[in-house]
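Novice: quick check, what structure comes out for this input:
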Amino acid sequence: MMRPEVIAAFSQALLTARAAGTPVTPPADCPTYAEALAIQTTIQSSLGDVAGFKVGTLPDGPPMLAPIPTFRVFDSGAEIPSPDMAGVELEIAFELIRPLADLPLHRLFRPRLVMELVDTRFAGDDLGPLQKMADMQLNDGLVLGPVLDGWDGSDFGTLQVRMTGAGRIVLDGAADVPGGSSLGNLQLFLDHIGDHCGGLQPGQHIITGSLCGLPWFPAGSTVQAQVDGFGEIMARLVAR
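Specialist: Below you'll find the predicted structure:
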């Protein structure tokens, strides 16, 4: 049974943090998985349209899911209003190009190189997995890079990557998709999303996990990456 008071407390705290632009202390009670999804629904209703979703494994039970708001989607190279420190994760996404149907995945989706923007609305270094999930799994937006045209449905497990930012090399060499299979992560998402936050719709993207861990960059940084087969992507972080 869900606890309306926990959903309300988390939703209010997260809305307050977003309005003020500064993290807040999370409520004392940790949400359940179902409550975290309900909190996401409440927050997303205040943020507008959904541009896509992120997916990842949790220590136990069903996967982490979180919506990505449309108003925080940027083209590669655009200036991105950012907090003092922003996380940037390089990922492979899949864009749904037609309504879901009983078809092979390569006829429903096209791969795209993206960067996920990361921020937290809760203060503290010891947040639990479901507290993070309630906070959209720390998502703060998405940068859209090049599409891989002519995709034949092959999986992505290990890719050759070079990523730099704020004057340092973040990654230069082989990088593994979390779990070893981007298609496996996509299918995990499809198996669990249902109608959460409107369900998956054409034009939305599913991001499948970071190739580079979670590096953080100060506002004013330019983060660039190149992935063999996909091309180049850039995030220009500017102070809000």
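Novice: every contact and neighbour count from this point should use C-alpha atoms.
Specialist: Will do.
Novice: relative to residue 141, how far out is the residue most central in space within the chain?
Specialist: In the chain, the residue lying closest to the centroid (C-alpha atoms, centre = their mean) is residue 54, at 4.3 Å. Remark: distance between residue 54 and residue 141 (C-alpha to C-alpha, to the nearest Å) = 11 Å.
Novice: surely residue 110 meets residue 97?
Specialist: Yes. The criterion here is C-alpha atoms under 8 Å, and residue 110 meets it with residue 97 at 7.0 Å.
Novice: the more surrounded of the two?
Specialist: Between residue 110 and residue 97, counting by other C-alpha atoms under 10 Å, residue 110 is the more crowded of the two (20 against 16).
Novice: any idea how far the more buried one is from residue 173?
Specialist: Per C-alpha to C-alpha, residue 110 is found 24 Å from residue 173.
Novice: so how far is the one helix or strand residue 95 maps to off the chain centroid?
Specialist: Per DSSP states H and E: residue 95 is located in strand 85-96. Counting by C-alpha atoms, centre = their mean, to the nearest Å, strand 85-96 is centred 6 Å from the centre of its parent chain.
Novice: could you say what helices and strands it packs with?
Specialist: Contact here means 3 or more C-alpha pairs under 8 Å, 6 or more residues apart in numbering; DSSP states H and E; on that basis strand 85-96 packs against strand 109-118, strand 205-210, strand 216-218.
Novice: adding distance to residue 179, write these out as JSON lines.
Specialist: JSON lines is the format used below for the helices and strands packed on strand 85-96 (distance: least, C-alpha to C-alpha, whole Å):
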{"stretch": "strand 109-118", "distance to residue 179": "17"}
{"stretch": "strand 205-210", "distance to residue 179": "9"}
{"stretch": "strand 216-218", "distance to residue 179": "22"}
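Novice: another for comparison:
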Amino acid sequence: MLAQDARKIADLLLEARRSRLPLAPAENLPAPASAADAYAIQRLVSGELGKVAAWKVGAASPEAEPGMAPIHLVHASPAVLPAAGFHRLGVEVEIAYRIGRDLPARSEPWTREEVAAAIDAVMPAIEVVDTRLAPPLDGEPFWKLTDFQLNGGLVVGAPRADWREVDPLTQPVRLVIDGATVAEGRGGNPAGDLMRLVAWLAGSAGRELGGLRRGQIVTTGSLTGLRWVEPGARIEALLDGLGEVSVQFPR
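Specialist: Got it, this is the predicted structure:
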């Protein structure tokens, strides 16, 4: 992708964030044709949004190539986020890790063991899902990647230092929306080994956006799938032994 085309898309996405009017297809609109194109646009947008507070990383299966996006808005639970600040509202229950020391860019990849040694806490999280894209762009993989994989922010619960005691594959989870349980089970993250994701992210973020930094949070994909919600919704995620996290979206 030409640099001017990447800049054009980045500027349109930034305007969509400001106006809360989604970017729609247009005859003269360039399109990302690869993950490399999408990440180039992602970097341009992120550079205008300030400090990276967190990251999202996920994969569709234990063997699939992960995808990543920076997160600029992190809120402590219980969070109150006015619905007017979003175009479309969704939630995902996730397990997040806090980075305890810098993992900067370097020539060789970070190993799973090195990344695990850099983690200092685990916490329950709700990823807020939003989009700056109108249909059909909001369903196209490379466009979604330009739009931070539809991230609208992250809400985190209290951290636990004994993070190795939490098994993501068997972690009980319950999602409650407006007082009703809508999802319940154990594990549920299709990526499997979450340390594989974090190690991949450390290498990718190191090349592209300055590495992983002490205090940043890494959220690792949904345990409950994506649930779209309406303005006014109250969301609670209960993860036995790990904690709980909640967010409200008042009208």
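Novice: that older thread, what comes into contact with the strand holding residue 95 of the first structure?
Specialist: Strand 85-96 of the first structure is touched from outside by 108-119, 182, 186, 201-219, 223, 225, with contacts defined as C-alpha atoms under 8 Å, 6 or more residues apart in numbering.
Novice: mean deviation, it versus the second structure?
Specialist: Strand 85-96 of the first structure, aligned to the second structure and superposed, deviates on average by 1.0 Å (mean C-alpha distance after the TM-score superposition for the first structure).
Novice: mind listing what's buried in the one helix or strand residue 9 of the second structure maps to?
Specialist: Taking DSSP H and E as the criterion, residue 9 of the second structure maps to helix 3-19. Neighbour counts using 16 or more other C-alpha atoms under 10 Å place 5-6, 9-14, 16-17 of helix 3-19 of the second structure among the buried residues.
Novice: could you do stretch 163-173 of the first structure as well?
Specialist: Going by 16+ other C-alpha under 10 Å, stretch 163-173 of the first structure has these buried residues: 163-165, 170-171.
Novice: cool, and stretch 120-131 of the first structure?
Specialist: Buried residues in stretch 120-131 of the first structure (16+ other C-alpha under 10 Å): 120-122, 129-131.
Novice: can you give me the helices for the first structure?
Specialist: Taking DSSP state H as the test, the helices found in the first structure are 4-20, 33-47, 105-108, 129-134, 182-192.
Novice: mind putting those helices into TSV with distance to residue 239 of the first structure?
Specialist: Shown next, in TSV, are those (distance: least, C-alpha to C-alpha, whole Å):
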stretch	distance to residue 239 of the first structure
helix 4-20	15
helix 33-47	21
helix 105-108	37
helix 129-134	24
helix 182-192	33
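Novice: closest one to residue 84 of the first structure among the ones you listed?
Specialist: helix 4-20 (14.1 Å; C-alpha to C-alpha).
Novice: that closest one maps to which residues in the second structure?
Specialist: The aligned range for helix 4-20 of the first structure in the second structure is 3-19, by TM-score structural alignment.
Novice: again, but for stretch 36-50 of the first structure
Specialist: Residues 38-52 of the second structure are where stretch 36-50 of the first structure aligns, with TM-score structural alignment as the criterion.
Novice: circling back to that earlier point, identify the contacts common to residue 54 and residue 141 of the first structure.
Specialist: Common contacts of residue 54 of the first structure and residue 141 (C-alpha under 8 Å, 6+ apart): residue 68.
Novice: before we move on, back to that, so which of the helices of the first structure is nearest residue 152 of the first structure?
Specialist: helix 105-108 (6.3 Å).
Novice: just tell me the aligned range of stretch 215-231 of the first structure in the second structure.
Specialist: Counting by TM-score structural alignment, stretch 215-231 of the first structure corresponds to residues 227-243.
Novice: pull out the buried residues from the matching stretch.
Specialist: By neighbour count on 16+ other C-alpha under 10 Å, the buried set for stretch 227-243 of the second structure is 227, 229, 233-239, 242-243.
Novice: so what's the gap between it and the chain middle?
Specialist: Counting by C-alpha atoms, centre = their mean, stretch 227-243 of the second structure comes out at 16 Å from the chain centroid.
Novice: cool, and stretch 191-201 of the second structure?
Specialist: The chain centre lies 14 Å from the centre of stretch 191-201 of the second structure; the measure is C-alpha atoms, centre = their mean.
Novice: verify the contact between residue 21 of the second structure and residue 132 for me.
Specialist: Yes. Assessed by C-alpha under 8 Å, residue 21 of the second structure is found in contact with residue 132 at 7.2 Å.
Novice: intersection of neighbour lists for these two?
Specialist: Common neighbours of residue 21 of the second structure and residue 132, counting by C-alpha under 8 Å, 6+ apart, are residue 87.
Novice: list the residues that contact residue 69 of the second structure.
Specialist: Counting by C-alpha under 8 Å, 6+ apart, residue 69 of the second structure touches 42, 55-57, 145, 148-149.
Novice: my bad, residue 159 of the first structure
Specialist: 174-176, 227-228.
Novice: for those residues, which ones persist in the second structure?
Specialist: Here is what carries over to the second structure from these, by both residues aligned by TM-score structural alignment, their matches' C-alpha atoms under 8 Å: 174-175, 227-228.
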